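1. coords below, sequence missing:
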């Protein structure tokens, strides 16, 4: 099957996206981008809440029915031999942001794997599958090993159909706050967009919606939805959730959005 040519409008959009990625790369590694100050004109920040009935809900994604998920409470931990490393349980000399972020990610990845292994597709529905990261992305795009480190821990795509949606998990070795996003959050998101747009499967798609589950210090997490609107990248972060003590409701809410479906197709390719 021949691949149709890329339209000029899409070429210009990708060019603009590459320019923004280079601009973010050129910032100091510990620079935090202000949400309110609008310091980068190619980014538009909008609020995001995880309430499905809110006007600020995710635009490109829907949540899974919560009744299909286990609640990671004390009974769950006891039954499955789980233990959550709270902030106070980590030795003081080891409480760097990355160690604390990985404590969240370790519990999170184990929790979501129980649903992934327990549920099997019955056929016909939208199915997510892991991306073989090193077949599609350069390692230097996914990780920064120098301080302040960041790293992508998984990437999920819709297996087939006209859906360019992606989900990913990111860890950063910095603290942040509700008024800023990290360079190590934006760079992976932009690089995933660029790589996905280069794939022949999405040659007629003008948008790659990404939902990033972002973990950072001191032991906090948020979800970011990001997508292109013309030559502008819309970045929608939730508030930061304090996970220095385990919050079963937050983990379950995150999992509902992690396993939810695309809200609508992004292109006409099948």
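-> Perfect, thanks for sending it. Since this is a predicted model, take the numbers as computed values, not measurements. Residues are numbered from 1 along each chain as shown.
2. when you work out contacts or count neighbours from here on, use the C-alpha atoms and nothing else.
-> Noted.
3. which helix of the protein spans the most residues?
-> Longest helix in the chain, counting residues (DSSP state H): helix 97-118.
4. list the buried ones in that helix?
-> By 16 or more other C-alpha atoms under 10 Å, the buried positions in helix 97-118 come out as 97-105, 107-108, 111-112.
5. right, and residue 159 touches residue 129 too?
-> Yes - with contact defined as C-alpha atoms under 8 Å, residue 159 reaches residue 129; the gap is 5.7 Å.
6. now do the helix or strand encompassing residue 195: which elements does it pack against?
-> Take DSSP states H and E as the rule and residue 195 turns out to sit in helix 183-197. The contact analysis (3 or more C-alpha pairs under 8 Å, 6 or more residues apart in numbering; DSSP states H and E) places helix 183-197 against helix 8-25, helix 139-142, strand 150-158, strand 166-175, strand 210-217.
7. at 7 Å instead, please
-> Packing contacts for helix 183-197, counted by 3 or more C-alpha pairs under 7 Å, 6 or more residues apart in numbering; DSSP states H and E, involve helix 8-25, helix 139-142.
8. other residues contacting the last one?
-> Contacts made with helix 139-142 from outside it, assessed by C-alpha atoms under 7 Å, 6 or more residues apart in numbering, are listed as 151-152, 188, 191.
9. and it, how far from the chain's centre?
-> 15 Å (C-alpha atoms, centre = their mean, to the nearest Å).
10. stretch 170-188 too?
-> Using C-alpha atoms, centre = their mean, the distance from the centre of stretch 170-188 to the centre of the chain it belongs to is 11 Å.
11. got the buried residues of helix 97-118 as TSV, with distance to residue 249 columns?
-> As requested, these are arranged in TSV below (distance: C-alpha to C-alpha, whole Å):
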residue	distance to residue 249
97	23
98	23
99	23
100	19
101	18
102	19
103	17
104	14
105	16
107	14
108	12
111	13
112	14
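12. identify the farthest-apart pair in the residues you listed.
-> 97 and 112 (22.5 Å; C-alpha to C-alpha).
13. show me what contacts residue 63?
-> Contacts of residue 63 (C-alpha under 7 Å, 6+ apart): 256-257, 259-261.
14. go on, residue 169?
-> 152-154, 212-214.
15. which one of these is nearest residue 231?
-> Nearest to residue 231 out of the contacts of residue 169 is residue 212 (C-alpha to C-alpha; 20.5 Å).
16. quick one, what contacts that closest one?
-> Counting by C-alpha under 7 Å, 6+ apart, residue 212 touches 167-170, 223-225.
17. which one of those residues sits closest to residue 26?
-> Proximity of the contacts of residue 212 to residue 26 (C-alpha to C-alpha) peaks at residue 170, which lies at 20.0 Å.
18. residues near residue 247, how many?
-> 14 (other C-alpha atoms under 10 Å).
19. included below, for side-by-side comparison, is a second structure:
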């Protein structure tokens, strides 16, 4: 028999899922790839700047992997080709990052990474993609390994044909919300009411940014890094991205500790 506290938490999770679905519907009704900041705010999304380099603006629910790691194969880097359609350049870069993230692992097996690759079915997710009018899809999905119990944190790698700028993309918001709603509807995660999502978003012409999202009880908070220009191989940036991909979950997810924003 459930306790009164458990019932309240279940009601909170149901309420949060409803709000997130409403935000998703509002964004989708705009029928645009790029979401202007005033439209995002009106929908219930609060944007903030985020940095993977500066500790003062680091993600709130994830930390990087600090130990040594290795990569099993050094594929040829897909240098940007200006005479080729951007969607093809992004696609080739996506294949590279998908392979790189999927085949990077700790050098010392006694210092494990903070991710576990999962299928959509394992996480109760449907198809994370659109092919009509809006073109994007999520390829890799990872959850945090259970320590004292299952954790709600998820990381995703996605590709969009849209050109990146300072605005959020429909694809990013939809992928985040669908993932978050699924985590808030997972039985094993019932103690948790916050379901953080870290999203590696590959966009045109051949750029990448990292987003972190969580719902604070009132708004969907989305932090976004700068757009990393990946038209030429930049191993310092690839190393930075790899460390955050392999890194660990952190933060309070069983209660709301961030004051609701106006």
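-> Received it, and whenever you're ready, just let me know what you need. This one's a predicted model, so the numbers in the text were calculated from it and none came from an experiment.
20. what's the TM-score for these two chains?
-> Once superposed, chain against chain, the TM-score is 0.85 (TM-score structural alignment, normalised by the length of structure 2); 249 aligned residues with a C-alpha RMSD of 2.6 Å.
21. what residues are up against the aligned residue in structure 2 for residue 168 of structure 1?
-> Aligned by TM-score structural alignment, residue 168 of structure 1 pairs with residue 156 of structure 2. Residues in contact with residue 156 of structure 2 (C-alpha under 7 Å, 6+ apart) are 138, 140-142, 198-200.
22. redo those as CSV? Include distance to residue 6 of structure 2.
-> Formatted as CSV, those follow (distance: C-alpha to C-alpha, whole Å):
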residue, distance to residue 6 of structure 2
138, 33
140, 32
141, 29
142, 27
198, 27
199, 30
200, 33
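23. returning to what we had before: dump the contacts of residue 169 of structure 1 into TSV; add distance to residue 74 of structure 1 as well.
-> Converted to TSV, the contacts of residue 169 of structure 1 look like this (distance: C-alpha to C-alpha, whole Å):
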residue	distance to residue 74 of structure 1
152	29
153	26
154	27
212	27
213	23
214	24
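24. list only buried entries from those residues.
-> 152, 212-214.
25. residue closest to the middle of structure 1?
-> Closest residue to the average C-alpha location of structure 1: residue 212 at 1.0 Å, with C-alpha atoms, centre = their mean.
26. aligned to that residue, what sits in structure 2?
-> Taking TM-score structural alignment, residue 212 of structure 1 has residue 199 as its aligned residue in structure 2.
27. how far away is that match from residue 74 of structure 2?
-> Residue 199 of structure 2 sits at a distance of 24 Å from residue 74 of structure 2 (criterion: C-alpha to C-alpha, to the nearest Å).
28. could you do residue 230 of structure 2 as well?
-> For residue 230 of structure 2, the distance to residue 74 of structure 2 - C-alpha to C-alpha - is 16 Å.
29. for residue 47 of structure 2, same thing?
-> Applying C-alpha to C-alpha, the value for residue 47 of structure 2 to residue 74 of structure 2 is 36 Å.
30. with neighbour numbers in mind, choose between these two.
-> More crowded of residue 47 of structure 2 and residue 74, by other C-alpha under 10 Å: residue 47, with 18 against 10.
31. surely that one and residue 225 touch.
-> No - assessed by C-alpha atoms under 7 Å, residue 47 of structure 2 is found out of contact with residue 225, at 10.9 Å.
32. returning to that earlier point: pick the one among the contacts of residue 63 of structure 1 closest to residue 28 of structure 1.
-> Among the contacts of residue 63 of structure 1, residue 257 lies closest to residue 28 of structure 1 (C-alpha to C-alpha), at 31.9 Å.
33. list the contacts of that closest one.
-> By C-alpha under 7 Å, 6+ apart, the neighbours of residue 257 of structure 1 are 62-64.
34. what helix or strand does the counterpart of it in structure 2 sit in?
-> Using TM-score structural alignment to pair residues, one finds that residue 257 of structure 1 aligns to residue 244 in structure 2. Taking DSSP H and E as the definition, residue 244 of structure 2 sits inside helix 235-246.
35. check the mean deviation of that helix from structure 1.
-> Compared with structure 1 after the fit, helix 235-246 of structure 2 shows a mean deviation of 0.7 Å (mean C-alpha distance after the TM-score superposition for structure 1).
36. what's the following helix or strand after that helix?
-> Per DSSP H and E, the first helix or strand lying C-terminal to helix 235-246 of structure 2 is strand 248-249.
37. from the contact counts, what lies against that next one?
-> strand 62-63.
38. what's the strand it packs on aligned against in structure 1?
-> Under the alignment (TM-score structural alignment), strand 62-63 of structure 2 falls on residues 61-62 in structure 1.
39. give me the contact list for that stretch.
-> 257, 260-263.
40. which among the contacts of helix 139-142 of structure 1 gets closest to residue 18 of structure 1?
-> Closest to residue 18 of structure 1, out of all of these and judged by C-alpha to C-alpha, is residue 191, at 8.5 Å.
41. the aligned partner of residue 142 of structure 2 in structure 1 and residue 192 of structure 1: what is the separation?
-> Aligned by TM-score structural alignment, residue 142 of structure 2 pairs with residue 156 of structure 1. Here residue 156 of structure 1 is placed at a distance of 11 Å from residue 192 of structure 1 (C-alpha to C-alpha).
42. find residues that contact each of those two.
-> Joint contacts of residue 156 of structure 1 and residue 192 (C-alpha under 7 Å, 6+ apart) do not exist.
43. so how many other residues sit close to the equivalent of residue 16 of structure 2 over in structure 1?
-> Taking TM-score structural alignment, residue 16 of structure 2 has residue 13 as its aligned residue in structure 1. For residue 13 of structure 1, the neighbour count with other C-alpha under 10 Å is 18.
44. distance of residue 13 of structure 1 relative to residue 53 of structure 1?
-> Relative to residue 53 of structure 1, and taking C-alpha to C-alpha, residue 13 of structure 1 is found at 32 Å.
45. quick one: contacts for the residue nearest to residue 144 of structure 1 when sequence neighbours are not counted?
-> Once flanking residues are discounted, residue 144 of structure 1 sits nearest to residue 150: 5.3 Å by C-alpha to C-alpha, 6 or more residues apart in numbering. Residue 150 of structure 1 is in contact with 143-144, 171-173, 184, counting by C-alpha under 7 Å, 6+ apart.
46. go again with 8 Å.
-> 143-144, 170-173, 184-185 (C-alpha atoms under 8 Å, 6 or more residues apart in numbering).
47. repeat that for residue 156 of structure 1.
-> Residue 156 of structure 1 touches 128-131, 166-168, counting by C-alpha under 8 Å, 6+ apart.
48. could you find the closest non-adjacent residue to it?
-> Leaving aside its sequence neighbours, residue 156 of structure 1 sits nearest to residue 130 (C-alpha to C-alpha, 6+ apart; 4.5 Å).
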